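Asker: coordinates only, sequence not included:
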């Protein structure tokens, strides 16, 4: 049996573009993605799934219609399915995302910021 260890810092170091998630690994029917974030994303929702954000470095604000959630390093927040949200970061944020395979980053709105999921390695 081969044991394959993945390193989050190395994976994030391989990413040069913002808002372009890369699949680090998968577990069951979920992808674990690494992403760099800076600026403001688009308001969107994921009607059929929750979305977990874990900040590795930086400060991420997840704007919600009823108030903002601010995450720092090692903080985790789950945006419940169907809740409209818009992530933003004044400075670079490095984060992990946990979502079902096939989840589109722009959810139900699509548009220019829709990413093609990329594989690391």
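Answerer: Arrived safely, thanks for sending. Since the model is a prediction, treat every value here as computed from it, not as a measurement. Numbers count the residues shown, from 1 in each chain.
Asker: Only C-alpha atoms from now on, for both contacts and neighbour counts.
Answerer: Noted.
Asker: residue contacts, residue 52?
Answerer: Contact partners of residue 52, counting by Cα atoms under 8 Å, 6 or more residues apart in numbering, are 76, 77, 78, 79, 97, 98, 99.
Asker: quick check, nearest of those to residue 18?
Answerer: residue 97 (13.9 Å; Cα to Cα).
Asker: List the residues that contact that closest one.
Answerer: 31, 32, 33, 34, 35, 51, 52, 53, 54.
Asker: before we go on, here's another structure to hold up against the first:
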């Protein structure tokens, strides 16, 4: 999956339309570098074994936590600590980049119904 050629994130984001369906841009060590287009609300979930890194590439992303929320704009980075319940959302839409261990399911421990606009996945190749 690792490429010797540069990867343009704008071109990578333009290559798909699906929301909440991360694409694996590359891998570094045992981590996926994933990008996604998001709009609306994701599901409440937890990743018990890993922190989750978010970088907003475009738009605005809100990460709801049990007792607060964090508003992120283009260029902002936020890490959700492992074991912390959270729900990302974006009213107007956003493009994000995430670092997650290879094989991590984006919906974490969520075991209820998953809305049709959300793909429960370990990421898809570009």
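Answerer: The structure has been received and is ready for your questions. Keep in mind it's a predicted model, so treat the numbers as computed, not measured.
Asker: before we move on, back to that, now the contacts of residue 52 of structure 1 as CSV including secondary structure and distance to residue 44 of structure 1?
Answerer: Putting the contacts of residue 52 of structure 1 into CSV (DSSP: H, G, I helix; E, B strand; the rest coil; distance: Cα to Cα, whole Å) gives the following:
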residue, secondary structure, distance to residue 44 of structure 1
76, strand, 19
77, strand, 16
78, strand, 15
79, strand, 11
97, strand, 16
98, strand, 17
99, strand, 15
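Asker: Of those, which is the most crowded?
Answerer: residue 97 (22 neighbours; other Cα atoms under 10 Å).
Asker: any idea how far that one is from residue 77 of structure 1?
Answerer: The gap separating residue 97 of structure 1 from residue 77 of structure 1 is 10 Å, by Cα to Cα, to the nearest Å.
Asker: where do the contact lists of the two overlap?
Answerer: By Cα under 8 Å, 6+ apart, the residues touching both residue 97 of structure 1 and residue 77 are 52, 53, 54.
Asker: which non-adjacent residue is nearest the second one?
Answerer: Counting by Cα to Cα, 6 or more residues apart in numbering, residue 53 of structure 1 lies nearest to residue 97, which is 4.9 Å off, once chain neighbours are set aside.
Asker: Lovely, talk soon.
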